[in-house]
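Visitor: could you work out the structure for the sequence below:
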Amino acid sequence: MSLPQLITGTRTNLWTVLPGLLGGMAVTTCISPFDRFFWGNVVDIWGPQAAILIILLILRAPKPVIGGTALAMALYLALFYLWFFTGGRGDVMAWFVYLFSLPGALIGACLALRLTKLAAPLTALALAGAWVAAGLVINQTIICSTLLYCLG
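Guide: Below you'll find the model as predicted:
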């Protein structure tokens, strides 16, 4: 596929989805402890992201929206892990912050699905990533300022 075809949207394939999916799986396997609970941890960490992507599949979201959503969630997981577990904040409650902020990703993905219907694939991918990132940041801010204390 040439770049003009990708920009104009004349041909869309799995290459708009694969980076986000593979990125999410790679981040999950890298941050999961390699012990006897490895696969359980992988499912616990990546399962909620997979659930959001399955909801998008049920809603018949275009591939670029799914790809942008998956990419934004993979980046969020990597940044969340770096922020929470390299700054001495790591504890069991940290994963609640992660899980409770994922509804923001779903809301952002649904907004992206609604607002990118006529966009070219690269534009839809970027907009979906931006909407999901915005949903995650807003939800993370609400969680950290009301239910859980995240800065300590």
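Visitor: for the rest of this, base every contact and every neighbour count on C-alpha atoms.
Guide: OK.
Visitor: all helices for the protein, in order.
Guide: 3-8, 18-31, 38-58, 63-85, 93-115, 121-146 (DSSP state H).
Visitor: report the buried residues of the shortest one.
Guide: This points to helix 3-8. By 16 or more other Cα atoms under 10 Å, the buried positions in helix 3-8 come out as residue 6.
Visitor: tell me which other helices or strands it touches.
Guide: Contacts defined by 3 or more Cα pairs under 8 Å, 6 or more residues apart in numbering; DSSP states H and E place helix 3-8 against helix 121-146.
Visitor: buried ones in the helix it packs on, by neighbour count?
Guide: For helix 121-146, by 16+ other Cα under 10 Å, it's 121-140, 143-144.
Visitor: before we move on, what about stretch 4-23?
Guide: 6, 9, 12, 16-21, 23.
Visitor: let's compare: structure for the following, please.
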Amino acid sequence: MKTPTQNLHETKFDSHERPARCSLTVEYLLTIVSVALGLIVAAVLSPKDSSFLPNVLFYWGPHICVLVIFGLYRPPQPAAFAGVAIALAVYLAVFGAWVFSRSNPESMTWLGYIFSFPGALVGALLARVWIFRHQVIQPFSVVIVVAPAVLFGIAANQAIVCTTVMYCKGMR
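Guide: Have a look, this model is predicted:
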């Protein structure tokens, strides 16, 4: 049996244990805040009337779908979810600001928003492969890799949609 003095001397922190526990907490907090950011942006963009909840679900629902599909097979570390959620929230904010800054916002414009989510998912999955191959494990590094990859996927998808399915040139 060890004495309290021996226990005190043996409580040196293993360099692998303490930071991992601390960063895991920060990582989960970052993920929760990032997902909530998308919900907040959706709530701000939604009209404050009887159609508030359906509009919030319309704006935020695709975020949840991308996050669920992204995590179906071997869920990645929480920071990867945070990177996806941050990119999707930024995209929703920019797209919403663009739509509502127009003199006559058209409801069909939101189809471009919906059609861009396959690109977001492809960007997220490519970032996941890159992170796995390069063994990126630091939470903020993961976010910095995933968020731009998702935004690039959205931009590439928008370019494809605007040159094939939708007419986007008159949307200035």
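Visitor: quick one: TM-score?
Guide: Put the two chains on top of each other and the TM-score (TM-score structural alignment, normalised by the length of the first structure) is 0.88; 145 aligned residues with a Cα RMSD of 1.7 Å.
Visitor: need the helices of the first structure in a markdown table (columns: distance to residue 152 of the first structure).
Guide: A markdown table is the format used below for the helices of the first structure (distance: least, Cα to Cα, whole Å):
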| stretch | distance to residue 152 of the first structure |
| --- | --- |
| helix 3-8 | 44 |
| helix 18-31 | 22 |
| helix 38-58 | 23 |
| helix 63-85 | 10 |
| helix 93-115 | 11 |
| helix 121-146 | 11 |
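Visitor: just to revisit the earlier point, of all pairs in the buried residues of stretch 4-23 of the first structure, which one is the farthest apart?
Guide: 9 and 23 (23.4 Å; Cα to Cα).
Visitor: contacting residues for residue 121 of the second structure?
Guide: By Cα atoms under 8 Å, 6 or more residues apart in numbering, the contact set of residue 121 of the second structure is 66, 69-70, 150, 153.
Visitor: what's the most distant pair in those residues?
Guide: 69 and 153 (15.4 Å).
Visitor: residue 122 of the first structure reaches residue 7, doesn't it?
Guide: Yes. Between residue 122 of the first structure and residue 7 there is a contact under Cα atoms under 8 Å: 5.8 Å.
Visitor: show me the contacts for the counterpart of residue 52 of the second structure in the first structure.
Guide: By TM-score structural alignment, residue 52 of the second structure lines up with residue 38 in the first structure. Neighbouring residues of residue 38 of the first structure by Cα under 8 Å, 6+ apart: residue 32.
Visitor: one more time with 10 Å
Guide: When contacts are counted by Cα atoms under 10 Å, 6 or more residues apart in numbering, residue 38 of the first structure touches 29, 31-32, 44.
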